[in-house]
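Student: just to be clear, the model below is a prediction. Sequence and coordinates:
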Amino acid sequence: MARAVPETHGEILAAAARRFAVTGYKGTSLQDIARAVGCSKATVLYHFANKEALLSELMAPAIAVLEALDARIAGATGAAAQEIAGEGFVDLAVRFRREIALLRGEFPDLLQQPAFAHIQEISERLIAAFAGHSDRPSARIAALVVLAGIAETCGEFIDIPDDELRPALLAVVRRALEPVT
């Protein structure tokens, strides 16, 4: 039963995050979110134009950090590019691991949505930086595995303290990436 008092923007975001974590973005409807909050679907639509807008707002802080990382790697080459990309992406993954975990397995579909289309281009530049801008296939493969591996396993790290997770991930990144020669 819907409550009489309209819910706040933040309550709807929190409920959406919880639902996305349980049933995924595709598996969650606006009605599911409304039910979780105890309001009507119309109330949800009053605060958010659609489900994509809700997800966009949930992911906005992480995307802003990703865009800043993209700007930092823009002028870097070789080992410097690897270091900036590695530390920057690990910091992003540690800080936003809950948000990244919400999208587990759904990245390819989400990248097709207009609000997230530019993320694919950023990912390509990040992979190039992880590879030290090398043209060796093995460097690109290692870079892709590192990026995808961290993104896909973020949900497994929820209970690990930041000060333990960050050095562990950085060690994995440094072991996995080919050194730039």
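Tutor: Structure received.
Student: could you use CA atoms for every contact and neighbour count after this?
Tutor: Noted.
Student: helices of the chain, start to end?
Tutor: 9-23, 30-37, 41-47, 51-73, 78-95, 97-102, 107-110, 117-130, 137-153, 162-176 (DSSP state H).
Student: and these as CSV, adding mean neighbour count?
Tutor: Formatted as CSV, these follow (neighbours: other C-alpha atoms under 10 Å):
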stretch, mean neighbour count
helix 9-23, 18
helix 30-37, 19
helix 41-47, 17
helix 51-73, 16
helix 78-95, 21
helix 97-102, 22
helix 107-110, 14
helix 117-130, 19
helix 137-153, 18
helix 162-176, 15
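Student: excluding its backbone neighbours, what's nearest residue 88?
Tutor: residue 69 (6.1 Å; C-alpha to C-alpha, 6 or more residues apart in numbering).
Student: take this one as well and set it beside the first:
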Amino acid sequence: MAVTTPARERTRREIVRQAMDLFQTAGYNATSLQDIATAAGCSKATVLYHFSGKPAVLAAVLEPAAADVAELVAQLAALPRHEAQEVAIRRFTDLAVLHRGVMDVIQDVIPVIDSMPEIGGLVADGIQLTGYLAGSDDTFEKDLAKFAVNGLLGECRYPGDRTDDELRRLCDTALRRLLLPT
């Protein structure tokens, strides 16, 4: 016997799916709750039944990526620093390719990201992850890691004709050349 998903859960998933598509194509700032409701085939009131507002919809869109980054940061915290840097480079590259659509969404909210408590956990974990990628507490190394991460995220945002494997190889190689001691 097939297990069915309750209508509320299907509606919530459709709202999140449509919001992701709209945030990617039109941008977070240009997308209204009414746009999301129309795309999801429901009313704005239904969207507000499931979410407290557009930032909460954004948090739901980003949740899979946020959970993956949180899991990675927790894993890295248990490792020695040199080993954590190696794992951070490998896994961050994988996550950036896996969640490349999220890059479009995040780029649009970066100017106001600090004022969005709904995604504060992702921001905090991202900062920690950048520290692991740097491999040290040196300010220059941390700045270099930020530079590398921003370049990698930009490349994942617009991968061109690259396959996932080609993009993964490019990003992994770039991070290693920039961040690992020679």
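Tutor: That came in fine, so what should we check first? Fair warning: this is a prediction, and the values are worked out from it, not measured in the lab.
Student: need the TM-score from the superposition.
Tutor: After superposition, the two chains reach a TM-score (TM-score structural alignment, normalised by the length of structure 1) of 0.83; 174 aligned residues with a C-alpha RMSD of 2.3 Å.
Student: which position in structure 2 pairs with the residue nearest to residue 88 of structure 1?
Tutor: In structure 2, residue 69 of structure 1 lines up with residue 72, judged by TM-score structural alignment.
Student: show me what contacts the residue nearest to residue 88 of structure 1?
Tutor: Residues near residue 69 of structure 1 by C-alpha atoms under 8 Å, 6 or more residues apart in numbering: 85, 88-89.
Student: then residue 14 of structure 2?
Tutor: Shown in contact with residue 14 of structure 2 (C-alpha under 8 Å, 6+ apart): residue 40.
Student: tell me the contacts of the equivalent of residue 61 of structure 2 over in structure 1?
Tutor: In structure 1, the residue matched to residue 61 of structure 2 (TM-score structural alignment) is residue 58. Neighbour list for residue 58 of structure 1: 13, 17, 99 [criterion: C-alpha under 8 Å, 6+ apart].
Student: translate the second one into the numbering of structure 2.
Tutor: Counting by TM-score structural alignment, residue 17 of structure 1 corresponds to residue 20 in structure 2.
Student: which residues does stretch 111-121 of structure 1 contact?
Tutor: In contact with stretch 111-121 of structure 1 (C-alpha under 8 Å, 6+ apart) are residues 52, 56, 110.
Student: swap in 7 Å and give it another go.
Tutor: For stretch 111-121 of structure 1, the external contacting residues (C-alpha atoms under 7 Å, 6 or more residues apart in numbering) are 56, 110.
Student: how far does it sit from its chain's centre?
Tutor: Stretch 111-121 of structure 1 sits 12 Å away from the centroid of its parent chain (C-alpha atoms, centre = their mean, to the nearest Å).
Student: quick check: end-to-end length of that stretch?
Tutor: Counting by C-alpha to C-alpha, to the nearest Å, you get 10 Å between the two ends of stretch 111-121 of structure 1.
Student: follow-up on the earlier one: for the residue nearest to residue 88 of structure 1, give its distance to residue 129 of structure 1.
Tutor: Computed with C-alpha to C-alpha, the distance linking residue 69 of structure 1 and residue 129 of structure 1 is 11 Å.
Student: which residues touch residue 96 of structure 1?
Tutor: Per C-alpha under 7 Å, 6+ apart, neighbours of residue 96 of structure 1: residue 62.
Student: show me what contacts the residue nearest the centre of structure 1?
Tutor: For structure 1, the residue nearest the mean C-alpha position is residue 100 (3.7 Å; C-alpha atoms, centre = their mean). By C-alpha under 7 Å, 6+ apart, the contact list for residue 100 of structure 1 reads 151, 154.
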